[in-house]
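> Requesting a structural model of the entry that follows:
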Amino acid sequence: MSELDKVDRAILSALQSDGRMSNARLAEVVGLSETPCARRLRRLESAGYIERYRAMLSRPALGLGVVAFVYVRFAVHDRAVALRFEREVLGISRILSCHNVSGSADYVLQVVARDLDDYGAFMRDELRGLPGVTSVESALSLREVKANGSLPLP
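Predicted coordinates for the structure are as follows:
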């Protein structure tokens, strides 16, 4: 599928708001009957526009009161070390995202923790020991302004 039409965008937008929406409700929202809606949805899934469905959990309800953005730097830029670092990061659930970036840092991580003590222990016991890491700098989130996770649709 190379081009999204108005109905495809409406389907994707509706599902970004409510991924548990039934096909009947989705068809109603986008103005289709159920069978064509289901067919379009399967096509959007198979074309890779929809990667997966999942629930958005509440950080506060789970006791995760700290969000930190961590700038990780390497002293030596060795591809094998970077790949080992990336493999290790994939296995750490409190790291919500990891981006290899340009600029003064090599990676930017988004990390959650229960509180500052928990975050400090994570830094000391896990993050600083990862392959290649020579320095880290943290920016703690004071207040989350936006985090809906929805992508803009072309």
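
> hey, let's count contacts and neighbours off CA atoms from now on
Fine.

> Once you drop chain neighbours, what's closest to the residue located most distally from the centre of the chain?
Largest separation from the mean C-alpha position in the chain: Ser33, at 32.7 Å (C-alpha atoms, centre = their mean). In space, and not counting its chain neighbours, Ser33 is closest to Ala27: 5.6 Å by C-alpha to C-alpha, 6 or more residues apart in numbering.

> Proceed likewise with the subsequent sequence, for comparison:
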Amino acid sequence: MNNGFQLDAVDREILFHLSQDGRLTNAELAKRVGLTSPPCLRRVKRLEEAGVVTGYRAAVNPEAVGCGLKVFIDVEIYANDRKTVEEFETAVASCEEVVEFRRMYGRPDHSTRVAVADHAAYEAFATGKLSGLPAVLCYTSHLIMKTIKATG
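As a prediction, this is how the structure comes out:
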């Protein structure tokens, strides 16, 4: 870890349990990792303050909120000047359909994951938003057949 922060076996166990269920009470978490509540809480606070634990989120079923179609998109852009790249990234990141967006080393330049209701909604996103951005050279869509494992 940076700045000399070291994780021991108990810290790793705490992280494992919190990643499985971020709503665990401190008492239940302490029980699972073999501590009493006060030292467990101190460890959790230390992990939060060190930036190891960055937040707690609800896992939302995409189908239940009308976003059952998930698509990975590889995007190549023609520009490499900072201003154009930043404008492109800001525009894509602001799209509500985009649930994950990464700048890559090599090709493709960017990898994006979108969640939409159906194929028509994806077509509207791809043709109406993504392909209309000035920096886009090309993009390749990968529709997900089945999710085998997804974490975090």
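
> quick one: what helix or strand has the residue nearest to Ser33 of structure 1 in it?
helix 23-30 (DSSP states H and E).

> against structure 1, where does stretch 16-25 of structure 2 fall?
Using TM-score structural alignment, stretch 16-25 of structure 2 corresponds to residues 13-22 of structure 1.

> now the end-to-end length of that stretch.
The first and final residues of stretch 13-22 of structure 1 sit 14 Å from each other (C-alpha to C-alpha, to the nearest Å).

> which of the residues in it are buried?
For stretch 13-22 of structure 1, burial by neighbour count (16 or more other C-alpha atoms under 10 Å) applies to 13-16, 19.

> How far does that stretch sit from its chain's centre?
Mean-position distance between stretch 13-22 of structure 1 and its chain equals 17 Å (C-alpha atoms, centre = their mean, to the nearest Å).

> roughly how far out does the helix or strand just after the helix holding Ala27 of structure 1 sit from the chain middle?
Sequence order places helix 34-46 as the next helix or strand after helix 23-30 of structure 1, per DSSP H and E. Helix 34-46 of structure 1 sits 25 Å away from the centroid of its parent chain (C-alpha atoms, centre = their mean).

> Mean distance between helix 34-46 of structure 1 and structure 2 after superposition?
Compared with structure 2 after fitting, helix 34-46 of structure 1 deviates on average by 0.5 Å (mean C-alpha distance after the TM-score superposition for structure 1).

> Which elements pack onto that helix?
helix 6-17, helix 23-30 (3 or more C-alpha pairs under 8 Å, 6 or more residues apart in numbering; DSSP states H and E).

> Pro60 of structure 1 is nearest to which of those helices?
Shortest distance between Pro60 of structure 1 and the helices and strands packed on helix 34-46 of structure 1, using C-alpha to C-alpha, is found for helix 6-17: 20.6 Å.

> Give the other helices and strands that that closest one contacts.
Using 3+ C-alpha pairs under 8 Å, 6+ apart, helix 6-17 of structure 1 is in contact with helix 23-30, helix 34-46.

> so which strand or helix has the closest residue to Ile95 of structure 1 other than its chain neighbours?
Distances taken as C-alpha to C-alpha, 6+ apart place Val111 nearest to Ile95 of structure 1, at 4.5 Å, with adjacent residues excluded. Per DSSP H and E, Val111 of structure 1 falls inside strand 107-113.

> from the chain's centre, how far out does that strand sit?
With C-alpha atoms, centre = their mean, you get 11 Å for strand 107-113 of structure 1.

> same thing with stretch 49-58 of structure 1?
Its chain's C-alpha centre and that of stretch 49-58 of structure 1 lie 10 Å apart, by C-alpha atoms, centre = their mean.

> Next, count neighbours for Pro62 of structure 2.
Neighbourhood size, Pro62 of structure 2 [other C-alpha atoms under 10 Å]: 14.

> so which helix or strand takes in Ala68 of structure 1?
Going by DSSP H and E, Ala68 of structure 1 is part of strand 66-74.

> what's the mean deviation for that strand versus structure 2?
Mean deviation for strand 66-74 of structure 1: 0.9 Å (mean C-alpha distance after the TM-score superposition for structure 1).

> name the helices or strands packed onto that strand?
Checking 3+ C-alpha pairs under 8 Å, 6+ apart, strand 66-74 of structure 1 ends up next to strand 107-113, strand 133-140.
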